[in-house]
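Colleague: Could you work out the structure for the sequence below:
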Amino acid sequence: MIPAAFARATIDREGAAGEAWLAELPGIIDELLTQWDCEPDGEAAHGQVGVVVPVRDDAVLKVSFPHPGNVHEPDAFEAWDGQGAVKLYERDDARYAMLLERAHPTTLMEHDEDVVVTAGDLHRRLRIPAPDGLPRMSEQADAWEEELRKDAAELDHPLPAAVIDAALAVVDELGRDQPEILIHGDFHPRNILRADREPWLAVDPKGYVGDPAYDATTFLRTRAAHQLGADDLITVLNHELELFADAAELDPERIRRWSHLNLVQSAFWGRRHGFGRARGGSQLDKFIALVDELAVSWS
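Modeller: As a prediction, this is how the structure comes out:
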C-alpha cells in the first residue's frame, strides 16, 4: 500500500524518523481499516506528506507523517463541514489519520477554463469564522520581520531598500493584527480536486486563523510559475489577481500587498534553499530573477 516514490521522498526529507514511520505505516493502515470498518477499493495514492487509500462507500483513508504542519488539518475540515471542502467522517489525531470523502485525482491545475475565477469563488466559500484552538498567522509576524532583516543583510541580492521596507510595512500594518477567519493555509490549484457532490472541493488545509487575502498569495504564486512562458507576465498576473479578488470578494490591493511580502520572502528563500526541483544552475537563476522582478513590480 505504500507507493515507492512516496517512501523515497519521505526518507530523503525526514531521514531516520521517516524510515521508522514508514516501517510502521502498513500496520497503522491495517489497524485504521479495522477500526473504521473499511475495505480498500483501489490503489493507494500520495501527496507530499501523506498516503491516501481509497475505501468502499466513496471514502479515502489518509495517513500523514507526524508533523506540526499537519496537526490542524482535521480541525479545518470539521469546521467547514463539507462546505467547499471534502467531508471529514472520522479522525484519529494520535496517528495523524482521517477518513474523508473521496474526490477525483483531477486537480484544478489540469483544468484550462476559468481556473482563477473557480478558485476565487471556492476561496470565498471557505471563508468562515475561525473555531477555537487554531494557530494564528499573526503569531508569525515577529519571525517574519526578523528573517526579512537578516536575509536582506546577509544575502547578495538586487532588491532596493524601498522594496524591503515595503515588505516590512506589510508585516507591521497587516501581519500583526489579522481577522479571526479560518484560512486554508496552502491554497493552490493542486489542492483543489474535481468532485461529485460539488464540481470542485478543497483538500490538504493547514488550518490557520488569519487574513484571507494572505491565503490568496499562495494561489497567485503557483499561477506565476504556471504562466512562466506568457508574454508580459506581470500584466497577466495583475489581471489574474483582479479576477481572483473579484470572485473571492477581497480587496485586490490587500492581496497585492501580501503578495509583495510573499515574493520578497520567496526571493530570499530561493537564494538560500532553491525552489522545488530548481536547486541550482540556470533554472534557479531564472526563477529568482522572475521573483525579484515581481517583488519590485508589486512593491
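
Colleague: going forward, measure contacts between C-alpha atoms and count neighbours the same way
Modeller: OK.

Colleague: For the protein, just list every one of the helices.
Modeller: For the chain, the helices defined by DSSP state H cover 4-14, 16-35, 73-80, 115-126, 141-154, 161-170, 212-226, 233-248, 252-273, 281-297.

Colleague: what sits against the spatially most central residue of the chain?
Modeller: With distances taken as Cα atoms, centre = their mean, the residue of the chain nearest its centroid is D186 (1.7 Å). If you count contacts by Cα atoms under 8 Å, 6 or more residues apart in numbering, D186 has them with D204, P205, K206, D215, T218.

Colleague: Second chain to compare with the first, below:
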Amino acid sequence: MFEPYLSRWNLLPDGDPIVARGSYLLPVRMDGHINGNPAMLKIALDAEEKFGGLVMQWWNGDGAARVYAYAGDALLMERAQGKNSLMEMACQGQDDEASCIACNVIAKLHQPRSMPPAELIPLNIWFEALESAAQREGGLFLQSLAAARELLASPRDIVVLHGDIHHENVLDFGPRGWLAIDPKRLIGERGYDYANLLCNPELPTVTDPIRFIRQSHVITQAANLERRRLLQWTLAYAGLSASWFLEDGDRQNANSDLSIAKLALQALLWEVNNHDDFH
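Modeller: Predicted structure coming up:
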C-alpha cells in the first residue's frame, strides 16, 4: 500500500503504520534519508478522506499542515513534532486555553482565499443523516433537526469548512504553532466548525453541564459568534453526530451526543425564558 509512494517520493519509513478511521498513515522522512524532514504519508480509504486532501492543498499550510505531495489516494504532509496536546490541556485544567487555541486555528482556516476547491458538500446535504434519524428515533433528534433546518434556511458567513474540528485534529507543530489536519470537504456557515468543540465524546468532561456552559461562553467570545447561534449549531451537530454513531451501532457515543444536545436545548430555553440578548 505505501511502497509505490515511498519510491515515487523518495521516502524512508520512520515509524510503525497507524490505522485510522478512513485512512492508513505512515511516519516517514523525506529525501530518502534518516535526517530528512519528518512527514506523514496518508493513504485515503474513502472519497471523504481523499477529497479532504484537496482542501488541505487549498489551505496551503495556512492554519493547516503543509501538503508536500498529493496523488490519487495518497497525501504527503507535514508531521506534527510538538509535545503539547489540546486533549491533555482540556483534561488538566486548561480547557479555556484549549478552546481558544482551536478557535484561533478555525479562524485562520476560514480566512478569505481564492476560488475554493470543486466538489465541496453543502451542509444541507451533510445533514441528511439527521433527517433519517429524526424520523426513526424522534425525541431529541427532532429538536436537533428543527435547529438544523432553521440554521440552514438562513445561512451566514459561508466559508470552506474543516468539518471535523476537535481536540485531536488540531496538533502542535512546534515552531509553526497549532495547525489542523483531517478536514472533510464541506462548505457552509462558519459557526458549524465550532460546535464540535462542545461535543467531542473523547473528552471525559464533555457532558458536564458546568463545563458546557462555560465553554459555550469561551467559544462565543473567542470566535466572535452570537451565542444563540452557537448553541443552535451545537444542538444540530450533536444530533447529526449521534445519528452517525447509531448508523455504526455505537449507542454509547450516540448517548453522549444526545446529552450534549439536551444541554444545548436547555441553554437555549434558559436564554429565551430570561429574555437574554443571546450574546
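
Colleague: TM-score for this pair?
Modeller: In this superposition the chains share a TM-score of 0.77, using TM-score structural alignment, normalised by the length of the second structure; 254 aligned residues with a Cα RMSD of 3.1 Å.

Colleague: Aligned to M77 of the second structure, what sits in the first structure?
Modeller: Using TM-score structural alignment as the criterion, M77 of the second structure maps onto L100 of the first structure.

Colleague: what does R211 of the second structure give?
Modeller: Match for R211 of the second structure (TM-score structural alignment): V236.

Colleague: and its match, what does it touch?
Modeller: By Cα under 8 Å, 6+ apart, V236 of the first structure lies in contact with A230.

Colleague: separation between the nearest residue to D172 of the first structure once chain neighbours are set aside and Q178 of the first structure?
Modeller: Nearest non-adjacent residue to D172 of the first structure, counting by Cα to Cα, 6 or more residues apart in numbering: A141, 7.8 Å away. A141 of the first structure is 10 Å from Q178 of the first structure, where distance means Cα to Cα, to the nearest Å.

Colleague: And A119 of the first structure, by the same measure?
Modeller: As judged by Cα to Cα, A119 of the first structure and Q178 of the first structure stand 22 Å apart.

Colleague: same deal with A17 of the first structure?
Modeller: 35 Å.

Colleague: Give me the more crowded residue out of A119 and Q178 of the first structure.
Modeller: A119 (25 against 17; other Cα atoms under 10 Å).

Colleague: so who does that one touch?
Modeller: A119 of the first structure touches P189, I192, F244, counting by Cα under 8 Å, 6+ apart.

Colleague: ok now stretch 65-82 of the second structure, how far from the chain's centre?
Modeller: Once both centres are worked out by Cα atoms, centre = their mean, to the nearest Å, stretch 65-82 of the second structure turns out to sit 18 Å from its chain's centre.

Colleague: ok, the counterpart of D215 of the first structure in the second structure - how many residues close by?
Modeller: Using TM-score structural alignment as the criterion, D215 of the first structure maps onto D193 of the second structure. Neighbour count of D193 of the second structure, defined by other Cα under 10 Å: 24.

Colleague: and the residue nearest to the centre of the first structure, what pairs with it in the second structure?
Modeller: Using TM-score structural alignment, the partner of D186 of the first structure in the second structure is D164.

Colleague: cool, V171 of the first structure as well?
Modeller: V171 of the first structure maps onto L152 in the second structure when the alignment is built from TM-score structural alignment.

Colleague: mind checking how far the nearest residue to that match once chain neighbours are set aside is from D157 of the second structure?
Modeller: Leaving aside its sequence neighbours, L152 of the second structure sits nearest to N124 (Cα to Cα, 6+ apart; 6.5 Å). Note on N124 of the second structure: its distance to D157 of the second structure, by Cα to Cα, is 15 Å.

Colleague: higher neighbour count, the two?
Modeller: Shown here are N124 of the second structure and D157; by other Cα under 10 Å, N124 has more neighbours (14 against 9).

Colleague: Please tell me how far that one sits from A147 of the second structure.
Modeller: In this view, N124 of the second structure and A147 of the second structure are 12 Å apart by Cα to Cα.

Colleague: Same question for L258 of the second structure.
Modeller: Distance, L258 of the second structure to A147 of the second structure, using Cα to Cα: 14 Å.

Colleague: Neighbour count for the two, which is higher?
Modeller: Taking other Cα under 10 Å, L258 of the second structure and A147 do not tie; L258 has more neighbours (25 against 21).

Colleague: So the more buried one sits against L140, correct?
Modeller: Yes. Under the criterion of Cα atoms under 8 Å, L258 of the second structure makes contact with L140 at 7.0 Å.

Colleague: Kindly state which residue of the second structure is aligned to A195 of the first structure.
Modeller: Taking TM-score structural alignment, A195 of the first structure has F173 as its aligned residue in the second structure.

Colleague: burial of that match, as a residue count?
Modeller: So F173 of the second structure, with other Cα under 10 Å, has 19 neighbours.

Colleague: Who are the contact partners of it?
Modeller: Neighbouring residues of F173 of the second structure by Cα under 8 Å, 6+ apart: R79, A80, Q81, G82, L179.

Colleague: which of these has the most neighbours?
Modeller: When neighbours are counted by other Cα under 10 Å, L179 leads the contacts of F173 of the second structure with 25 neighbours.

Colleague: Which residue is the nearest non-sequential neighbour of that one?
Modeller: Among residues not flanking L179 of the second structure along the chain, A64 sits closest, at 4.5 Å (Cα to Cα, 6+ apart).

Colleague: Common neighbours of L258 and L140 of the second structure, please.
Modeller: G239.

Colleague: hmm, back to that, what do we get in the first structure for the residue nearest to L179 of the second structure?
Modeller: Per TM-score structural alignment, the equivalent position to A64 of the second structure in the first structure is A85.

Colleague: residues contacting the residue in the first structure that L231 of the second structure lines up against?
Modeller: Mapped onto the first structure by TM-score structural alignment, L231 of the second structure lines up with R256. Counting by Cα under 8 Å, 6+ apart, R256 of the first structure touches L241, W298.

Colleague: Report the separation between L182 of the first structure and H111 of the first structure.
Modeller: 26 Å.

Colleague: Likewise for G82 of the first structure?
Modeller: Separation of G82 of the first structure from H111 of the first structure (Cα to Cα) stands at 22 Å.

Colleague: Look at these two and report which has more neighbours.
Modeller: Neighbours were tallied for G82 of the first structure and for H111 using other Cα under 10 Å; the higher tally belongs to G82 (17 against 11).
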